[in-house]
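Sequence first, predicted model second:
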Amino acid sequence: MTNSPAGHTPNVVLITGTSSGIGLHAAIAAAQAGHTVVATMRNLEGTRALLDAADAAGVTLDIRRLDVTEAQSVTEVVAGIVGRYGRLDAVVNNAGSGHLGTIENETIDQVRAVMEVNFFGVVGVTRAALPHLRTSHGRLITVTSVGGVIGQPFNEAYCAAKFAVEGFMESLAPVVRSAGVSVTVVEPGAVATSFVANVGFDPTAPAAVGDPYAAGLAAYLARAGSSFASAQTAESAGSVVAALLDGDVPPFRVQTSDAARQFVGVKLADLDGSAVQRLTSGWIA
């Protein structure tokens, strides 16, 4: 990293949510680039895929348990990294969980749970890491989503959490830049990972009698299935994330594919919101 102290290698990188998908591949790519990677996950019983990938790539990872929703877990992991390596040069906030539903058909507690993982988890890791990133003039990279830019039908809670992360990071960026820390949000579009399968929704379950949203949900699921059939690979998205650890300081906002750039561009050019509403309304017609 060009904004780390000159001549110091390797860089020490903490990556959350590495049991699968983007996090797993980002960890492997970062280790291949020569970084010391602390790869974390909520449940260490899920290490097999990561270990197999590391063996295949010929790299070594420091794998630790980290539940981003547990303050003590966050504090202990960050302290443990600094205690062992003496520094922390970069954090990749990747841990998150999907969610599908609409507010009339779910509880407030379900919405809070989505916010806890996808927003407050990011805030907690960021808060714990920042003193050490200031010391190293390091990088704070957070995987959000195109759903953090464009609100999507039946993704209200998930998109709200990702919008919150983007607002938090966009506000934080100039503040910590003055202390030598760069901030980047990474916005993948559709990525072929187990993330989609873990949204906690069974598309084969019968709709409630009289559910006014059933037809729209069926249309949305059909479109989503088609979209994810041609999704970007998790490996290519993870490589984009890992590349942000090296070279010049990256821009604040980065997309992982041309499709993601095109999609986000609709919102960024849509001053009155009409273009987005026309687009997303068509998904549930």
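Looks like it came in fine. None of these values were measured; they are calculated from a predicted model. Numbers count the residues shown, from 1 in each chain.

all contacts plus neighbour counts: C-alpha atoms, from now on.
OK.

mind listing the helices for the stretch 1-150 of the chain?
For the stretch 1-150 of the chain, applying DSSP state H, counting those that start in this stretch gives helices covering 21-32, 48-57, 71-85, 108-115, 121-136.

helices or strands next to the second one in the packing?
Okay, so that is helix 48-57. When contacts are defined as 3 or more C-alpha pairs under 8 Å, 6 or more residues apart in numbering; DSSP states H and E, helix 48-57 sits against helix 21-32.

before we move on, what about the first one?
Using 3+ C-alpha pairs under 8 Å, 6+ apart as the contact criterion, the elements in contact with helix 21-32 are strand 36-41, helix 48-57, helix 234-243.

try 6 Å this time
With contacts defined as 3 or more C-alpha pairs under 6 Å, 6 or more residues apart in numbering; DSSP states H and E, helix 21-32 has these neighbours: helix 234-243.

All the strands of the stretch 101-250 of the chain, in order from the start?
For the stretch 101-250 of the chain, the strands defined by DSSP state E, counting those that start in this stretch occupy 139-143, 182-187, 191-192, 232-233.

Comparing the helices of the stretch 1-150 of the chain, which comes out most buried?
Comparing these by mean neighbour count (mean count of other C-alpha atoms under 10 Å), helix 21-32 comes out on top with a mean of 26.

Of all the helices of the stretch 1-150 of the chain, which one is nearest Tyr158?
When the helices of the stretch 1-150 of the chain are compared by C-alpha to C-alpha, helix 108-115 sits nearest Tyr158, at 6.4 Å.

now that closest one against helix 121-136, angle please.
20 degrees (axes from the mean of the first three to the mean of the last three C-alpha atoms, to 10 degrees).

hmm, who's touching helix 108-115?
157, 161 (C-alpha atoms under 6 Å, 6 or more residues apart in numbering).

can you check stretch 12-20 too?
23-24, 36-41, 46-47, 50, 88-95.

Just the buried residues of those.
Among those, those classed as buried by 16 or more other C-alpha atoms under 10 Å are 23-24, 36-41, 47, 50, 88-95.

Next one for the comparison:
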Amino acid sequence: MTKTTHHPAGLRDAVVLVTGAAGSIGTALRRVLAGEGAVVVGVDLSADPGAGILACDITDEAQVRAVVEQVVAEHGRLDVLVNNAGISAIGTIDDHGVGTHRTVMEVNYLGALTCILAALPHLRASRGSVVTLGSVAGFAPVVGRPAYVAAKHAVTGLMEALRPELAPDGVHVGMVHPTFVTSRLVTTEGSQVRSETGAQVTPEDVAAAVVDVVRHRRDRALVGRTAYLAWHASRLAPRTYARLMTRRLRQETP
């Protein structure tokens, strides 16, 4: 993990907006953040008032802006945005057309961007945080999911670019890169059986990393041993990493 120069900040009474809040990681995020004393508002495609989840399609700019304004109107501020919503497409470049790539990019990249743009005036006012769920696929090649890798690289690049740009405004920008998670990510129609390599992490592991990144205003967190190995190996020996990763994934595909 990489620390910034900011002092640790607590989450008690912080107003936190979590996208993809109905999924397994989103559920863990809501539970863990609430346990830290935060006021948590979730958004997902379908509302669940009992769980504090509002209906919002993050690819619809008008819906996103309306939800953000609703949160601020009800709670008076917005301190943290967690871009957790995501979708994958599993298969080779020959398995999916442009439409699938567009869908994955719209959710993972443009959806996060839309949420950031809507939340940014309020995050500037609170000198808050935006944290995005990345992936090993966001900084290293992962065979068998080119659309997902492209989208995660795109959103990772966006966040890395925004970090120095927003620092003078007091807005913290963080990334959380987990390895394969025990839960299943929503996939596009026509996706293949998921292949994975290395020990998996749990949604609770990911949620704990998000809390740590927000509390200590860290640049990023790598969740799981495989994520650490991939981060360093893909930089020090990229060809060797790609060859070994490809071999492992192909061996472990059911």
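Received it, and whenever you're ready, just let me know what you need. Computed from a predicted model, the values in this text were never measured in an experiment.

TM-score them against each other, please.
The TM-score (TM-score structural alignment, normalised by the length of the second structure) is 0.88; 245 aligned residues with a C-alpha RMSD of 2.4 Å.

any idea what Thr184 of the first structure aligns with in the second structure?
Alignment note (TM-score structural alignment): Thr184 of the first structure maps to Gly174 of the second structure.

Could you report the separation of its match from Asp60 of the second structure?
24 Å (C-alpha to C-alpha, to the nearest Å).

neighbour count winner among the two?
A direct count of neighbours by other C-alpha atoms under 10 Å for Gly174 of the second structure and Asp60 places Gly174 higher, at 27 against 15.

show me the contacts for that one.
The contact partners of Gly174 of the second structure, taken as C-alpha under 6 Å, 6+ apart, are 131, 219-220.

Kindly tell me how buried His216 of the second structure is, as a neighbour count.
Look at His216 of the second structure: counted by other C-alpha under 10 Å, it has 18 neighbours.

What sits closest to it if chain neighbours are left out?
Pro8 (4.3 Å; C-alpha to C-alpha, 6 or more residues apart in numbering).

same check, this time on Ser227 of the first structure
Nearest residue to Ser227 of the first structure in three dimensions, chain neighbours excluded: Ala190, at 6.8 Å (C-alpha to C-alpha, 6+ apart).

Where in the first structure does stretch 24-36 of the second structure fall?
Using TM-score structural alignment, stretch 24-36 of the second structure pairs with 21-33 in the first structure.

distance between stretch 41-55 of the second structure and the chain's centre?
18 Å (C-alpha atoms, centre = their mean, to the nearest Å).

go on, stretch 202-213 of the second structure?
In terms of C-alpha atoms, centre = their mean, the centre of stretch 202-213 of the second structure is set 11 Å apart from its chain centre.

residues in the first structure aligned with it?
Under TM-score structural alignment, stretch 202-213 of the second structure corresponds to residues 233-244 of the first structure.

measure the closest residue to Ala26 of the first structure other than its chain neighbours to Ser281 of the first structure for me?
Distance criterion C-alpha to C-alpha, 6+ apart; nearest residue to Ala26 of the first structure, sequence neighbours excluded, is Gly238 at 4.1 Å. According to C-alpha to C-alpha, Gly238 of the first structure stands 31 Å off from Ser281 of the first structure.

what about these two, which has more around it?
More neighbours surround Gly238 than the other of Gly238 of the first structure and Ser281, with 23 against 13 (other C-alpha under 10 Å).

Contacts for the longest helix seen in the second structure next, please.
Ranked by residue count, the top helix of the second structure under DSSP state H comes out as helix 146-166. For helix 146-166 of the second structure, contacts defined as C-alpha under 6 Å, 6+ apart pick out 88-89, 101, 105, 108-109, 137-138, 173.

can you pull the buried residues of it?
Buried positions in helix 146-166 of the second structure, judged by neighbour count with 16+ other C-alpha under 10 Å: 146-156, 159-160, 163.

would a markdown table of the contacts of helix 146-166 of the second structure with distance to Leu33 of the second structure be doable?
As requested, those are exported to a markdown table (distance: C-alpha to C-alpha, whole Å):
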| residue | distance to Leu33 of the second structure |
| --- | --- |
| Ser88 | 25 |
| Ala89 | 29 |
| His101 | 32 |
| Met105 | 27 |
| Asn108 | 22 |
| Tyr109 | 24 |
| Ala137 | 25 |
| Gly138 | 24 |
| Val173 | 18 |
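
Now flag whichever of those residues is closest to Thr226 of the second structure.
Ranked by distance to Thr226 of the second structure (C-alpha to C-alpha), the contacts of helix 146-166 of the second structure are led by Ala137 at 11.7 Å.

Next one: that closest one from Arg31 of the second structure, what distance?
26 Å.

Next: Val181 of the second structure.
17 Å.

how many other residues sit next to the closest residue to Gly10 of the second structure other than its chain neighbours?
The shortest distance from Gly10 of the second structure to any non-neighbouring residue, by C-alpha to C-alpha, 6+ apart, is to Arg215 (5.6 Å). The burial count assigned to Arg215 of the second structure is 16, neighbours taken as other C-alpha under 10 Å.

Could you do the one 3 residues further on as well?
A total of 23 residues lie near Arg218 of the second structure under the criterion other C-alpha under 10 Å.

now the residue nearest to Ser227 of the first structure: how far from Gly83 of the first structure?
Separation of Ala190 of the first structure from Gly83 of the first structure (C-alpha to C-alpha) stands at 38 Å.

picking up where we left off before, out of the helices of the stretch 1-150 of the first structure, nearest to Ala219 of the first structure?
Short answer: helix 108-115, nearest of the helices of the stretch 1-150 of the first structure by C-alpha to C-alpha, at 22.7 Å.

Where in the second structure does the closest one align, residue-wise?
On the second structure, the counterpart of helix 108-115 of the first structure by TM-score structural alignment is residues 98-105.

With the first structure overlaid, how far apart is the matching stretch on average?
Stretch 98-105 of the second structure: mean distance to aligned residues in the first structure after superposition is 0.9 Å, counting by mean C-alpha distance after the TM-score superposition for the first structure.

just to revisit the earlier point, among the buried residues of helix 146-166 of the second structure, which pair sits farthest apart?
Pro146 and Arg163 (25.8 Å).
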